[in-house]
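> this one's structure only:
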């Protein structure tokens, strides 16, 4: 991929309220991720509205699950799968957001449980998931055996993000949690895709 080719995106949850997705697209945003679920049972109250609205506006869309380390990974995966339903052609890969540690579930480690979530979602949705994380969290609690998954790294205030153990490149970079984008009330997370729009479309189709 060309180093100077990037696509701007955002990620949202119910904290952003109602988003005007047409205005977001007109602001030059090419894609958006929406929070779908959290833990065993929580479903984001804005997910279905965002999921439909992102697509209707002509943006590429992705869904993410906030992983709770002390909840059952299979129950969490099934909560996400049930909420998203299925992925349409051109949707971005599903995402596990792993950034908090509250202890392990059962007798298995966080590393093993995250792998169980990834396997369960991949089998159900027919698409290899992505991993969202921050380098310091990942390097403390996880290991370098997840490089087959595309990386969405979170790090702010730097010109290039640090890569967590196991990865040689990032695919998405959440570079701010306080961005301003037309169509969104208040601050919003902003993201960069490492490639052109054609690269992004190919990545979305390559499930």
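In hand now; what should we look at? Just so we're clear, the structure is a prediction, and the values are computed from it rather than from any experiment.
> only C-alpha atoms from now on, for both contacts and neighbour counts.
Noted.
> which helix in this protein runs the most residues?
Counting residues, the longest helix found in the chain (DSSP state H) is helix 110-125.
> presented hereafter is structure B, for comparison with structure A:
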């Protein structure tokens, strides 16, 4: 089989090999790990796994059993596996490796249902990481020699808040240290733009809305942002910046062609706001264009994207823009991602699913500014929200 061929291993084979491995992490394993390409052209059954050579493969994509009985899969280079999958009787690991141990960044799915996503050093948790326990509790921050350095006098639970960022060409994806990305919060869990004595705690970046297109153009950093977010298991969503300068059908086709939106992502987003820094100049142009025509075009985009993906898009805008230019009752059929800064929540009469609470945050792992957003609910409700979306998608 060629380098790009698929390695087929059924859950039954893995259970047979591991001798009764718990099914909970196996479900995560099957959903999150793409096993592609092996040198052997035969179907890899449980008996075939047991007969693999005990010498580490030299080169290419291979599955290998260590003398300790651990299963390794990935691309080997001169007998070394720098990134791959490690399955033991206690866990499933996907990520970077050194000398056949987790080292660098990776995710461990334990057979008791716990999950750790973060940094490793020679098999131990080391650095910034997130532990998500089977009972729903979460711990995020610095780890050392496998142990969590818990902040003193912290009052909040990580699972009570869900934060994310949004990215475009204004953020250089290569300058983001994704494995160290973290937001600063106070003891209650509220995220702020900058760290100081009262904001010394950390919170994970759970999701990222990434700009895919604007008008009939694509964002030059979209592919890099998307690839890095997915590599580090950040939940993503794609957004389109609407412009009155381009034909709406061309904008629809542009997003569908270039967004790479897929099942499991957050809903597509239509960004409706001023296209100029000089907002008064843009409003003058918009009124000349026709506010009603802009609204009709925006609704056409929303309906076309919903038809294409079978999921209702979200509208991004500000409270003021929504009041003045999105007062068509049809917009009330959509969820909103509202911007309102200085950590002041949108007014109670403006329902929101996501809230852009600051535009000048400097998170850990990035030395420039980025927008920070909050989901309107806990981590549990956020996952239920995603699950409900996926059930609707064909």
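Yep, that arrived. Given the structure is predicted, the values throughout are model-derived calculations rather than measurements.
> can you list the helices and strands that the longest helix of structure 1 packs against?
Contact here means 3 or more C-alpha pairs under 8 Å, 6 or more residues apart in numbering; DSSP states H and E; on that basis helix 110-125 of structure 1 packs against helix 73-84.
> buried sites along the longest helix of structure 1?
Buried residues in helix 110-125 of structure 1, counting neighbours by 16 or more other C-alpha atoms under 10 Å, are found at 110, 113, 114, 116, 117, 118, 120, 121, 122, 125.
> how about residues contacting it?
For helix 110-125 of structure 1, the external contacting residues (C-alpha atoms under 8 Å, 6 or more residues apart in numbering) are 69, 72-74, 76-78, 81, 86-87, 96, 103-105, 127-129, 141-143.
> and the residues you listed, which of them are buried?
69, 72-74, 76-78, 81, 87, 96, 104-105, 127-129, 142.
> for stretch 374-385 of structure 2, which outside residues touch it?
136, 159-164, 352-357.
> of these, closest to residue 76 of structure 2?
Closest to residue 76 of structure 2 out of the contacts of stretch 374-385 of structure 2 is residue 164 (34.8 Å), distances taken as C-alpha to C-alpha.
> what do we get in structure 1 for that closest one?
Applying TM-score structural alignment, one finds that residue 164 of structure 2 aligns to residue 9 in structure 1.
> likewise for residue 210 of structure 2?
Under TM-score structural alignment, residue 210 of structure 2 pairs with residue 34 in structure 1.
> what's the helix or strand for that match?
strand 31-38 (DSSP states H and E).
> quick check: that strand compared with structure 2, mean distance?
Strand 31-38 of structure 1, aligned to structure 2 and superposed, deviates on average by 0.7 Å (mean C-alpha distance after the TM-score superposition for structure 1).
> can you map out the helices along structure 1?
Using DSSP H, helices in structure 1 cover 21-26, 47-56, 73-84, 110-125, 135-141, 197-205.
> which of those sits closest to residue 190 of structure 1?
Here helix 21-26 is closest among the helices of structure 1 (C-alpha to C-alpha), at 11.8 Å.
> distance from the chain centre to that closest one, please.
Taking C-alpha atoms, centre = their mean, to the nearest Å, one finds the center of helix 21-26 of structure 1 at 20 Å from the center of the full chain.
> for it, which positions count as buried?
21, 22, 24, 25.
> could these go into CSV alongside distance to residue 53 of structure 1?
Output for the buried residues of helix 21-26 of structure 1, formatted as CSV (distance: C-alpha to C-alpha, whole Å):
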residue, distance to residue 53 of structure 1
21, 6
22, 8
24, 11
25, 11
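> ok, the aligned partner of residue 51 of structure 1 in structure 2 to residue 281 of structure 2 distance?
In structure 2, residue 51 of structure 1 lines up with residue 226, judged by TM-score structural alignment. To residue 281 of structure 2, residue 226 of structure 2 is 33 Å away according to C-alpha to C-alpha, to the nearest Å.
> ditto for residue 144 of structure 2
54 Å.
> could you do residue 273 of structure 2 as well?
13 Å.
> these two - which one has more neighbours?
The residue with more neighbours, out of residue 273 of structure 2 and residue 281, is residue 273; 19 against 12, by other C-alpha atoms under 10 Å.
> what's the first-to-last distance across stretch 168-185 of structure 2?
Terminal residues of stretch 168-185 of structure 2 lie 24 Å apart, using C-alpha to C-alpha.
> what comes up buried for that stretch?
Neighbour-count burial for stretch 168-185 of structure 2 [16+ other C-alpha under 10 Å]: 168, 171, 173, 176, 178, 179, 180, 181, 182, 183, 184, 185.
> which residue is nearest the middle of structure 1?
residue 95 (4.1 Å; C-alpha atoms, centre = their mean).
> aligned counterpart of it in structure 2, please.
That one, residue 95 of structure 1, aligns with residue 269 by TM-score structural alignment.
> likewise residue 110 of structure 1?
Aligned partner of residue 110 of structure 1 by TM-score structural alignment: residue 294.
> please apply the same query to residue 190 of structure 1.
Residue pairing (TM-score structural alignment): residue 190 of structure 1 is matched to residue 372 of structure 2.
> tell me which residues in the helix or strand residue 49 of structure 2 falls within are buried?
Using DSSP H and E, residue 49 of structure 2 falls within helix 46-50. Buried residues in helix 46-50 of structure 2, defined by neighbour count with 16+ other C-alpha under 10 Å: 46, 49.
> give the buried residues for the following helix or strand past that helix.
Downstream of helix 46-50 of structure 2, the next assigned helix or strand under DSSP H and E is strand 59-65. Residues of strand 59-65 of structure 2 classed as buried: 60, 61, 62, 63, 64, 65 (neighbour count, 16+ other C-alpha under 10 Å).
> quick check: the last one touching residue 85?
No. With contact defined as C-alpha atoms under 8 Å, residue 65 of structure 2 does not reach residue 85; the gap is 11.8 Å.
> determine which two of the buried ones among the contacts of helix 110-125 of structure 1 are furthest apart.
87 and 104 (29.7 Å).
> any idea how far residue 210 of structure 2 is from the match of residue 190 of structure 1?
From residue 372 of structure 2 to residue 210 of structure 2 the distance is 12 Å (C-alpha to C-alpha).
> what's the answer for residue 226 of structure 2, then?
7 Å.
> shared neighbours, these two?
Common neighbours of residue 226 of structure 2 and residue 210 (C-alpha under 8 Å, 6+ apart) are residue 236.
> residue 59 of structure 1: what's it in contact with?
25, 29, 30, 31, 32.
> residues near the second one, how many?
A count of neighbours around residue 29 of structure 1, defined by other C-alpha under 10 Å, yields 22.
> pretty sure it contacts residue 11?
No. Residue 29 of structure 1 lies out of contact with residue 11 (C-alpha under 8 Å); the separation is 10.8 Å.
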